[in-house]
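Chemist: return atomic coordinates for the entry below.
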Amino acid sequence: MRVLISGGGTGGHIYPALSIIKEIKQQEPDSVFLYVGSSKGLEADIVPRENIPFQSIEVSGFRRKLSLDNLKTIYRFIKSVRESKKMIRDFKPNIVIGTGGYVCGPVVFAAARLGIPTLIHEQNVIPGLTNKFLSRFSSAIAVSFEGSASFFNHSTIEITGNPRATEVAQASRKEGRASLNLPLTKKIILIVGGSRGAKAINLAFLEMINQLPKLKDCHFVYVTGDVHYNEIREQVEKKGASIEQVTLKPFVYNMPDVLAATDLIVNRAGASFLAEITSLGIPSILIPSPYVTNNHQEKNARWLEEKGAAKVILEKELNGDILYQSIAQLMQDENELKKMSTASRQVGYPEAAHHIYQLMKKIVQNEKH
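Modeler: Okay, the predicted model is just below:
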């Protein structure tokens, strides 16, 4: 199998693509891959580290208001389609897969124009502009949430889940606790502000830190992000909080295992992260980022809240007292925590990557006939 895959801009588009590649390799070890992204996106660094051949095109997104920049965007798109066609002709893929981000727009569009089978994957509840555009040309659409299907007018839409869930579903609770050096008797509350941290979550955590001893059976693991680590550590020490009850980490490299060891998580509402926590059935308190396109994180979070798997706190309403009370109510109500865990697991798709692989195979076989 020869597979060309494209997606970029953020980890939410890149890591699902890498999970799909990993699944295809497991099923068909002789497969050959080409990843097309932007030289300015995170994929330019992440993908080559995985020893996956990488080529780049330059493309930008449309502004939602009338702007001369949109004329430049149209020019870049047309140029990128032409470059993508050349890459596709040279590589000769059996299928082209897009996982979102502006960069996959010209790539999947070019493939469709050349008669190559195409598949797009949508991670969020509300589809992005690129996937809405590409849905008119794709052979099939895979979505992470059942609520996403209604936004597409297409004959072949399958709810597969997010392929990132597959990798996390195999994680070890025991190894996660061992890596944190924590006893089995403690309940772990994981707080994650994202790889670059989140100022609002940082402030709320610092405001509530002197209340943590009230939750005697709980241990807090806070992933601050590299940028904020030293500042947060200094603030924690100044407040005289018991470091024995808090583990601060700038970054966690074995996040799947740490997630497997977690009893409650506080985090943003990026689609890939939600796929990971639901694959393990983790109850969550979600604080969606208000700084993302189309406010998609709040829509992701609200969907999970409606299913009974999460509680949502908007950033504008967040403070230390609200965050502490939300955590305390759940940690002191075992039945509610179990109900949320069950609901979380019910909406998870631990076999997502394999479902996407099966859909990919079906598309390629249909095209042959």
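Chemist: please count neighbours and contacts with C-alpha atoms only from this point.
Modeler: Noted.
Chemist: chain neighbours aside, what residue packs nearest to the residue nearest the centre of the chain?
Modeler: In the chain, the residue lying closest to the centroid (CA atoms, centre = their mean) is S272, at 1.8 Å. Spatially, and ignoring its direct neighbours in sequence, S272 is nearest to G12 (5.5 Å; CA to CA, 6 or more residues apart in numbering).
Chemist: residues in contact with the one you found?
Modeler: Q123, G270, A271, S272 (CA atoms under 8 Å, 6 or more residues apart in numbering).
Chemist: for the second one, give its distance to A310.
Modeler: Right, the one you point to is G270. 14 Å (CA to CA, to the nearest Å).
Chemist: higher neighbour count, these two?
Modeler: For the pair G270 and A310, the greater number of neighbours falls to A310 (25 against 22), based on other CA atoms under 10 Å.
Chemist: and the gap between that one and S284?
Modeler: 5 Å.
Chemist: L206 touches E234, doesn't it?
Modeler: No: between L206 and E234 there is no contact under CA atoms under 8 Å: 10.7 Å.
Chemist: show me which of these two is the more surrounded one.
Modeler: Taking neighbours as other CA under 10 Å, L206 and E234 compare with L206 leading, 17 against 10.
Chemist: before we compare anything, build this one as well:
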Amino acid sequence: MSKRILFTGGGSAGHVTVNMALIPKFMEMGWDVKYMGSKQGIEAELIQNMDHVEYIGISTGKLRRYLDWENLKDPFRTIKGVLQAYRLIRRMKPNVVFSKGGFVSVPVVIGAWLNRIPIIIHESDITPGLANKISIRFASKICVTFPETLEHINNDKVLHIGAIVREQFMHGSVLRGLNLCHFTRHKPVIVCMGGSLGSQRINEVLRRNLHPLMDKFQIVHICGKGQIDPSYANYRGYKQFEYVHGDLVDILAMADIVISRAGSNSIFEFLSLKKPMLLIPLSKEASRGDQILNALSFKSSGYCEVLFEEDMNDNSFIDAINKLYDNRHEIIDKMENRSNKGTLRKMIDLIESTSI
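Modeler: Sure, this is the predicted structure:
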């Protein structure tokens, strides 16, 4: 009888991509793979596109850090989700649960713990998010991406395993990317993306400065759901997308530089592709500050330039892009000297050894 693994994680694409890297490997090994998350979150959209993976939606709350009337309802949604997860997991009997985090994972982790199923958690950022802070006490193993994270989690179950990147990212085609965007080989390409939900601030400053930038660059703008501006639809050398799934590997393959937020999974994907980055982390007012720490860690390693949102204006934005492009060869050299081989295999081996 084949072993069974239950994946969870969601709320943003960053809480799903590591799972998407692991799922094909376990399917190749003959495991029965299931995924549990919210009923209508981005994880449902992404995972339901994967063949032979059963997706199970449950009730989930949202762990907000701001005042909202929905905060009064969310504990009840979470409790309902725990009860649903407990019953489903009891019936499903997975050998192990792998959680990538995000608020949708909390009911699944608790439901698995109540069923005495081993749980492995993966934390991408330097400091753990609120969902993982709650879930850590229930975990069998806690895997971290940054070595600095070991200073923030006082637990003998934690180990540094590194970044897990989807293997398909290494097989993008420059030619397919150029054809998709109707670009040429005669100008360098910027890929600008603000995370799975987009970034209004980055979108605005990029569009205000399209004309001076397009004198030098071709630009792919992944702007987020509902944020395409039709008035720019016919600009030659500027291509907008709301969100990109399978074609992202080809778009990144043709990129000379990338402008992005500083979510851990994304920046490690850019690093694996040796793409110099301008990172614009979410401010502390809009987040818990994890992206700032991620960006500063990469800056100290020489992999990127950093532009804080509070300092971003038209001039600083253009200057940072030009500085990054001018220094791209030096940055790529530093990326070449980095070693992160075997991380995916280490994670698979850990999951296998932890399963019951």
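Chemist: so after superposing, what's the score?
Modeler: The TM-score (TM-score structural alignment, normalised by the length of the second structure) is 0.86; 351 aligned residues with a CA RMSD of 2.8 Å.
Chemist: circling back: just give me which of the contacts of G12 of the first structure are shared by the second structure.
Modeler: Retained in the second structure by both residues aligned by TM-score structural alignment, their matches' CA atoms under 8 Å are the following of the contacts of G12 of the first structure: G270, A271, S272.
Chemist: what residue of the second structure matches up with the second one?
Modeler: If I follow you right, that is A271 of the first structure. Aligned by TM-score structural alignment, A271 of the first structure pairs with S264 of the second structure.
Chemist: for burial, what's the neighbour tally of that match?
Modeler: 22.
Chemist: number of residues surrounding S105 of the second structure?
Modeler: Neighbour number of S105 of the second structure under other CA under 10 Å is 29.
Chemist: what of K238 of the first structure?
Modeler: 9.
Chemist: can you give me the strands for the stretch 151-300 of the second structure?
Modeler: For the stretch 151-300 of the second structure, the strands defined by DSSP state E, counting those that start in this stretch cover 158-160, 189-193, 218-222, 238-241, 257-260, 277-279.
Chemist: most packed of these?
Modeler: Neighbour counts (mean count of other CA atoms under 10 Å) averaged over each of those peak at strand 277-279, with a mean of 29.
Chemist: now that one: which residue numbers in the first structure?
Modeler: Mapping strand 277-279 of the second structure onto the first structure (TM-score structural alignment) gives residues 284-286.
Chemist: just stretch 200-213 of the second structure next, same as before
Modeler: Counting by TM-score structural alignment, stretch 200-213 of the second structure corresponds to 199-212 in the first structure.
Chemist: quick check: buried residues in the matching stretch?
Modeler: A200, I201, N202, A204, F205, L206, E207, M208, I209, L212 (16 or more other CA atoms under 10 Å).
Chemist: thinking again about what came up before, nearest to S173 of the second structure, of the strands of the stretch 151-300 of the second structure?
Modeler: strand 189-193 (14.0 Å; CA to CA).
Chemist: remind me what the closest one packs against, helices and strands.
Modeler: Strand 189-193 of the second structure sits against strand 218-222, strand 257-260, with contacts defined as 3 or more CA pairs under 8 Å, 6 or more residues apart in numbering; DSSP states H and E.
Chemist: R137 of the second structure: which of those strands is closest?
Modeler: Set against R137 of the second structure and scored by CA to CA, those come closest in strand 257-260, at 32.6 Å.
Chemist: other SSEs contacting the closest one?
Modeler: strand 189-193, strand 277-279.
Chemist: all helices for the stretch 251-356 of the second structure, in order.
Modeler: 264-272, 290-300, 314-326, 328-336, 343-354 (DSSP state H, counting those that start in this stretch).
Chemist: turn those into a markdown table, columns for distance to Q218 of the second structure.
Modeler: Below are these laid out as a markdown table (distance: least, CA to CA, whole Å):
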| stretch | distance to Q218 of the second structure |
| --- | --- |
| helix 264-272 | 18 |
| helix 290-300 | 25 |
| helix 314-326 | 13 |
| helix 328-336 | 16 |
| helix 343-354 | 34 |
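Chemist: to S140 of the second structure, which of the ones you listed lies closest?
Modeler: helix 343-354 (7.9 Å).
Chemist: show me what contacts E207 of the first structure?
Modeler: With contact taken as CA under 8 Å, 6+ apart, E207 of the first structure is in contact with N319, G320, D321.
Chemist: go again using 10 Å as the cut-off
Modeler: Taking CA atoms under 10 Å, 6 or more residues apart in numbering as the criterion, E207 of the first structure is in contact with I201, V236, K239, N319, G320, D321, L323, Y324.
Chemist: what's around the alignment partner in the second structure of the fifth one, how many residues?
Modeler: So the one you mean is G320 of the first structure. Per TM-score structural alignment, the equivalent position to G320 of the first structure in the second structure is D314. By the measure other CA under 10 Å, the count of residues near D314 of the second structure is 13.
Chemist: D314 of the second structure and C192 of the second structure, how far apart?
Modeler: D314 of the second structure is 15 Å from C192 of the second structure, by CA to CA.
Chemist: distance-wise, check I265 of the first structure relative to M331 of the first structure.
Modeler: Distance from I265 of the first structure to M331 of the first structure, by CA to CA: 11 Å.
Chemist: joint contacts of these two?
Modeler: Counting by CA under 10 Å, 6+ apart, the residues touching both I265 of the first structure and M331 are I189.
Chemist: circling back: which residues are common contacts for A310 and S284 of the first structure?
Modeler: L264, I265, V266, A301, L304, L337, M340, S341, S344.
Chemist: good, wrapping up.
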